[in-house]
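>>> 3D model of this:
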Amino acid sequence: MRHTRFFEKVQHSSLSVKLNSLMTLIMMTMVFMIVVMLAILIRSTNQYNLIVQNLVTASQFNFDFKETLDYKMFQYVIGDGKNFDTLDPLADVKNARDVTKKLKLTTTRNDSLKRLQNIEDFLTNLENKIINIHNTSGYEKNYTSLKYDIRVLTALIQEKVQEYIFYETNELAVIQQRTNREIRNTILLFALGSIILIGVLWFVSILIANSITHPIKELSENIRLVGSGDFTVRSVESYDDEIQTLSVAFDGMVGQIGSLLEDVKEEQTNLRQTELKLLQAQINPHFLYNTFDTIIWLAEDHQDEQVVKMITSLSNFFRTTLSRGEDFISLKEEEIHVRSYLEIQQSRYRDILDYEINVPSDLYDSKVPKLTLQPLVENALYHGIKNKRGKGRIDVLAKTDQNNLILVVTDNGIGMEEDVLSKLRTSINTGNKIGFGLTNVQERIRLYYGNKFGLNIQSEYGTGTVVTVCIPLEKIDQTKHDS
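The predicted structure is shown next:
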């Protein structure tokens, strides 16, 4: 009965209480496992540290004992001006004996204890030899005892210390193996216990998850119904304060969808009007008149091939302009369109215009808004090339930058001064009529892709202008496009 009441209490709790209860249960289980593992590690670490301390002590003792004692006894024997009390070699022996006794207190391995006992025996013998030298007069006798007694005993002590270090080092490996084995056994034990705990956690999690997901599923279904056009749905009842808040907010959202739909329709209308303005701007009567005049002049001059070329370019130009009412075309079609325009204009401005178009073939099927490049090229011709003295050049380049398609139109025309460039940038971002062709391209790109895409204009007076178009790199649907 108590368990049932507990689960009912959890089910009717808020979302934060449910999640906190689940996290508490998981954390308690994890803390228990961590405590046990830490206990094993602490015990093994203490043993490990004790042996390491013994090794450090023995290494320090082994490092300077023999050299120090041999040197002191040598000074005493040769009479280097220092008496026995000043050198005090017996103090070194006493310190060595204290170190040995200290090591015996913390050493557990029999082989290591045996070496410590050997060291104590050698120290006792060494002490006796030092006293004999002190009590004996005569250089030759004392030097012989130094050579064959003192130095031999210190060498034996050093050897036993090294053996002690060797056995203690092996003990470290034994402790590590034992620790690994204990950890492995503990993990296996916890794995078995975890299966049981996971079952309990799974049951509790399902209980809590259902109380959370069920109203969310109902809310999701209501959202789907609204998406299909059913605005009669009402908020979902839930014990969770958070879900109830979402439901109330959902009702408010449904009430605003109608007005949002109207906004979308208005935006689409604005988009179509912008496209209509674009088409009207592109079919420029002056452009047509001048082109037809050029064709007539070529025909009268019996330049038949040039006439055919001009008519073909004009046909390609208007084919892309209309493009069967489609909003997007392939980059290849856009290239044909701008090439046709430049071919027509070069026939009229042969003395002042050169151009080059560089579009890699692997980008031909890229998707671009129609009539993107031609307004930029027209702007470069009429506001850049025609306003400078001498021959000018227009370059059109296509490339990629990560997941973006970059189109660049460069001219070496007259360029713009900084204040004029600033006004132009402001106009294309605010929709003013200054630079209508550029503004039109900017508006359409941002309507299609958002404000982070569009035009970037760089210019220097007397040098030229560079206009860069950045749009997402997408492939056009050829099946739909060709149908």
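>>> Every contact and neighbour count from this point should use C-alpha atoms.
Noted.
>>> For Val10, list the residues it contacts.
Val17, Lys18, Ile208 (C-alpha atoms under 8 Å, 6 or more residues apart in numbering).
>>> whoops, Leu116 was the one
Leu116 makes contacts with Thr100, Leu103, Lys104, Lys160, Val161, Tyr164, as judged by C-alpha under 8 Å, 6+ apart.
>>> Can you point out the buried residues in the helix or strand where it lies?
Per DSSP states H and E: Leu116 is located in helix 110-135. Of the residues in helix 110-135, those buried by neighbour count under the rule 16 or more other C-alpha atoms under 10 Å are 112-113, 115-116, 119-120, 122-123, 126-127, 129-130, 133.
>>> and of those, the nearest to Thr274?
Thr274 has its nearest neighbour among the buried residues of helix 110-135 in Ser112, at 94.5 Å by C-alpha to C-alpha.
>>> show me what contacts the closest one?
Glu163, Tyr164, Tyr167, Glu168.
>>> do you know how far the closest residue to the second one other than its chain neighbours is from Val52?
Beyond its immediate neighbours in the sequence, the residue positioned closest to Tyr164 (C-alpha to C-alpha, 6 or more residues apart in numbering) is Ser112, lying 5.1 Å away. Taken as C-alpha to C-alpha, to the nearest Å, the spacing of Ser112 relative to Val52 amounts to 14 Å.
>>> do the same with Ala39
For Ala39, the distance to Val52 equals 20 Å [C-alpha to C-alpha].
>>> Second chain to compare with the first, below:
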Amino acid sequence: MIRRLKDIYYRSSLATKIRYSYLFLLIPLLIFLVFTFYNLWDMNHNYEDMVNSTVVASEFSLDFKKDFDYETYLLIVGNKTVEESELDSMIEEAERIVVGLEEITEAEDNIARLDSVNKYLSNLRIYVDRIEENLQKESRYEDNMEIWENDVQIVTSLVGDTMSQYIYYEVRGIQQSRAAYQTFFMNLVRFSLLGMGLLLLLVIILSYYIPRSITMPITRISRVTNQVAKGNLSVRAAAESGAEARMLSDSLNAMIDKINELLDQVTTEQIRLRKAEFELLQAQINPHFLYNTLDTIVWLAEAGDQKRVVSMVGNLSDFFRTSLNQGKDIIPIREELAHVRSYLEIQQVRYQDILRYEITVPEDLYEYKIPKITIQPLVENALYHGIKNKRGQGTITITGERSENGFVLYVRDNGIGMIQERLNEVRAGIQKLSYTGKEIYGLYNVNERIRLNFGETYGISIESTYGEGTCVSISLPDQWK
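The predicted structure follows:
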């Protein structure tokens, strides 16, 4: 029988095995918790009832006799009229307290004592009625004093004594309940230790069989996934036990086949993506730049400045010739600098009062390769967002130097710069395009094309100080010489 159950267990799915393990552990624990909580609740409920009844009874016994006797005396000697007397309300309040005690008292002896108190209160009401009747007649003072001394005070004493007995037995019940609680607690501790021992034994047994039956097929599959992670896409998984493990094995094999297909697609898509991004960057060349340049050429021609017209047309021609460059994505730095120089020459004619530039890149870097239209967007940002926003003449400087991983080009301006908050936004936008704005899109596009072509370790970084200027660094490798 045990062997049959064991075979059924091993043929079960992983989810069923886990459910069995939960049931084996939870059912005894739940039974124990329900038993414990019920007994604790019941004992606590009884204990609270006895404490509450004792407190209420104590207040009753301490105040009632003194207040009632004194109130009766005031009525008899004439210090209070019948209408002013509070005797009826005191009896009603006492009856209300007794009714409340009857609701929470469970001991039969104390219930009988409360019945006696009710009878005493009824007698007090009779005595009060007699006193009030005598007050309406003359020369009945002695009769009322006799009722007060021989009846009222005796009955209030009986009420006090009965309530004292009630409190005594309630307190004794509390002590007995406390003793029972301690006994129950000690038994609970012993039972808990025994139960914990049994549960621990059960956990040890289950911790061997259940994980072993679950982890064996998963371990086989994990070996396959490790091989896949290392780039070996020729391996295949084969699980023999566990319904979920077999499904996972089949899914893993299908995923490996799909990865092989996707790798080919990704290679093709990367080529298309780079081309599309570059075409998008070319489309970002501000058409206003072309319009303004042509307007400037017309203005110079009308002014008769033939040399500057020829110069601007030549620079514009060189600018667009480099932009097209027969579809090449990677060009020498020499050509990129010529492209930027053409752009700056054109802009210097338009902004001759505020724009100066310097290009001092060492010639030994000229033949190194760079993605086309990398520097021009940075220069455009420096002009429109740096120099134009600052009064007076500004300077754009393009320099370069070797580095440990290749070389670095710098585009500096002494424009308005950026506050720290804006600088943080721009840096975040360079890494992940999450901010709007043409200037950030241009920086993001340049950085992404560098990373796509040369790797994650290369790209652009930016430093800026408000009121002093901005510097953009372009990090590139030198193996493309």
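>>> more neighbours, Ala39 and Val52 of structure 1?
Set side by side, Ala39 of structure 1 and Val52 show more neighbours around Val52, with 16 against 11, by other C-alpha atoms under 10 Å.
>>> starting at the chain centroid, how far to the host helix or strand of the more buried one?
Taking DSSP H and E as the criterion, Val52 of structure 1 maps to helix 15-78. On the basis of C-alpha atoms, centre = their mean, to the nearest Å, helix 15-78 of structure 1 is displaced by 37 Å from the centre of the chain it belongs to.
>>> Can you name every helix or strand that that helix contacts?
Other helices and strands packing on helix 15-78 of structure 1, by 3 or more C-alpha pairs under 8 Å, 6 or more residues apart in numbering; DSSP states H and E, are helix 2-11, helix 84-87, helix 89-106, helix 139-145, helix 151-227.
>>> and Thr267 of structure 2, what element?
helix 243-283.
>>> whereabouts in structure 1 does the next helix or strand after that helix align?
Scanning forward in sequence from helix 243-283 of structure 2 by DSSP H and E, the next helix or strand is helix 287-303. On structure 1, no counterpart of helix 287-303 of structure 2 exists by TM-score structural alignment.
>>> on that earlier part again, what angle do the helix holding Val52 of structure 1 and helix 89-106 make?
Helix 15-78 of structure 1 runs at 150 degrees relative to helix 89-106, counting by axes from the mean of the first three to the mean of the last three C-alpha atoms, to 10 degrees.
>>> any idea of the angle helix 15-78 of structure 1 forms with helix 2-11?
Using the same axes, to 10 degrees, the interaxial angle of helix 15-78 of structure 1 with respect to helix 2-11 works out to 100 degrees.
>>> got the angle between helix 15-78 of structure 1 and helix 110-135?
30 degrees.
>>> Next, the angle helix 151-227 makes with helix 15-78 of structure 1.
When the same axes, to 10 degrees is applied, the directions of helix 15-78 of structure 1 and helix 151-227 differ by 170 degrees.
>>> which strand is the longest one in structure 2?
In terms of residue count, the longest strand belonging to structure 2 (DSSP state E) is strand 394-403.
>>> for it, packing partners?
Counting contacts by 3+ C-alpha pairs under 8 Å, 6+ apart, the secondary-structure elements packed against strand 394-403 of structure 2 are strand 355-360, strand 406-413.
>>> Enumerate the positions of the next helix or strand after the first one that are buried.
Spelled out, it's strand 355-360 of structure 2. Proceeding C-terminally, strand 355-360 of structure 2 gives way to strand 369-371 as the next helix or strand, assigned by DSSP H and E. The neighbour-count check on strand 369-371 of structure 2 (16+ other C-alpha under 10 Å) flags Lys369, Ile370, Pro371 as buried.
>>> In contact with the last one, which residues are there?
Spelled out, it's Pro371 of structure 2. Contact criterion C-alpha under 8 Å, 6+ apart gives Asp329, Ile330, Ile331, Arg449, Ile450 as the residues in contact with Pro371 of structure 2.
>>> And for Arg356 of structure 2?
By C-alpha under 8 Å, 6+ apart, the neighbours of Arg356 of structure 2 are Gln348, Gln393, Gly394, Thr395, Ile396.
>>> Now with 10 Å, please.
Leu344, Glu345, Gln347, Gln348, Ile387, Gln393, Gly394, Thr395, Ile396, Thr397, Asp413 (C-alpha atoms under 10 Å, 6 or more residues apart in numbering).
>>> ok, of the residues you listed, which one's closest to Asn144 of structure 2?
Proximity to Asn144 of structure 2 was ranked across these by C-alpha to C-alpha; first place goes to Ile387, at 112.0 Å.
>>> Assign the residue lying closest to that closest one once chain neighbours are set aside to helix, strand or coil.
Nearest in space to Ile387 of structure 2, with sequence neighbours left out and distances taken as C-alpha to C-alpha, 6+ apart, is Gly415 at 4.1 Å. Going by DSSP: H, G, I helix; E, B strand; the rest coil, the secondary structure assigned to Gly415 of structure 2 is coil.
>>> can you count the residues close to Gly415 of structure 2?
28.
>>> Same check on Gly227 of structure 1?
A count of nearby residues for Gly227 of structure 1, using other C-alpha under 10 Å, gives 12.
>>> try Leu314 of structure 1
19.
>>> which residues sit in contact with it?
Under the criterion of C-alpha under 10 Å, 6+ apart, the contact partners of Leu314 of structure 1 comprise Leu288, Thr291, Phe292, Val308, His337, Ser340, Tyr341, Glu343, Ile344.
>>> try 8 Å this time
With the criterion set at C-alpha under 8 Å, 6+ apart, Leu314 of structure 1 makes contact with Ser340, Tyr341, Ile344.
>>> picking up where we left off before, can I get the helices and strands packed on helix 15-78 of structure 1 in TSV including distance to Leu260 of structure 1?
Shown next, in TSV, are these (distance: least, C-alpha to C-alpha, whole Å):
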stretch	distance to Leu260 of structure 1
helix 2-11	37
helix 84-87	101
helix 89-106	82
helix 139-145	110
helix 151-227	13
